[in-house]
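1. 3D, please:
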Amino acid sequence: MCLSMPAKVIEIDEQRRTAKVDYLGSQLQVGIELLEKVETGQFVLVHAGEAIQLINEEEAIQSIRYWKELTQG
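-> As a prediction, this is how the structure comes out:
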């Protein structure tokens, strides 16, 4: 089973094709090569260190809420 997590893009490095994202309060550097256009403030699904899909904010927030419920009991 594969699992991807929503994260908010907070900074983009166009030259290296990476983005700094916020995932549940942690900042991670992820690849954005698989996406055509990514902008600061957007939400992406991250799997294995790569942003694999854009996701709208409402879906991202709902997914994060469900994840918190599962992990925090």
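2. contacts and neighbour counts: CA atoms only from here.
-> Fine.
3. Contacts for stretch 33-51 next, please.
-> Stretch 33-51 is contacted from outside by 2-12, 17-18, 29-32, 52-57, 60, using C-alpha atoms under 8 Å, 6 or more residues apart in numbering.
4. Alongside the first, I'd like the structure of this one:
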Amino acid sequence: MCLGIPGRVEEILNLAALERTARVSFGGITKDINIAYVPEAVVGDYVIVHVGFAISRVNEQEAQRIFDYLGQLGDLEELE
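-> Reported below is the predicted structural model:
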């Protein structure tokens, strides 16, 4: 099963088109993510991340709803 996890863009690290990366926070866990597929993403945006790539933007309410659901399932520990 493929799962995309929402994260908040904290800092843009690289602006090169195909190497565009950002530091993304997943409820306190921070990872460097490729955001080339969502060139419109800016600091403060929430993005859906799958295997290290941001694949779309999502609003904050939807991101929180997904985190709540994953918390109920106990799947947030996998991010660590």
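5. Strands of structure 2, start to end?
-> 5-14, 21-26, 29-34, 46-50, 53-58 (DSSP state E).
6. Identify the residue of structure 2 aligned to residue 40 of structure 1.
-> Matched by TM-score structural alignment, residue 40 of structure 1 corresponds to residue 43 in structure 2.
7. do residue 18 of structure 1 as well
-> Match for residue 18 of structure 1 (TM-score structural alignment): residue 21.
8. List the residues that contact the closest residue to that match other than its chain neighbours.
-> In space, and not counting its chain neighbours, residue 21 of structure 2 is closest to residue 34: 4.3 Å by C-alpha to C-alpha, 6 or more residues apart in numbering. Neighbouring residues of residue 34 of structure 2 by C-alpha under 8 Å, 6+ apart: 19, 20, 21, 22, 52, 53, 54.
9. and the gap between the residue mapped onto residue 34 of structure 2 from structure 1 and residue 69 of structure 1?
-> In structure 1, the residue paired with residue 34 of structure 2 is residue 31, using TM-score structural alignment. Here the criterion is C-alpha to C-alpha, to the nearest Å. By it, residue 31 of structure 1 lies 28 Å from residue 69 of structure 1.
10. what do you get for residue 41 of structure 1?
-> 24 Å.
11. Those two: who's more crowded?
-> residue 41 (13 against 10; other C-alpha atoms under 10 Å).
12. Would you mark the buried spots in stretch 63-73 of structure 1?
-> residue 64 (16 or more other C-alpha atoms under 10 Å).
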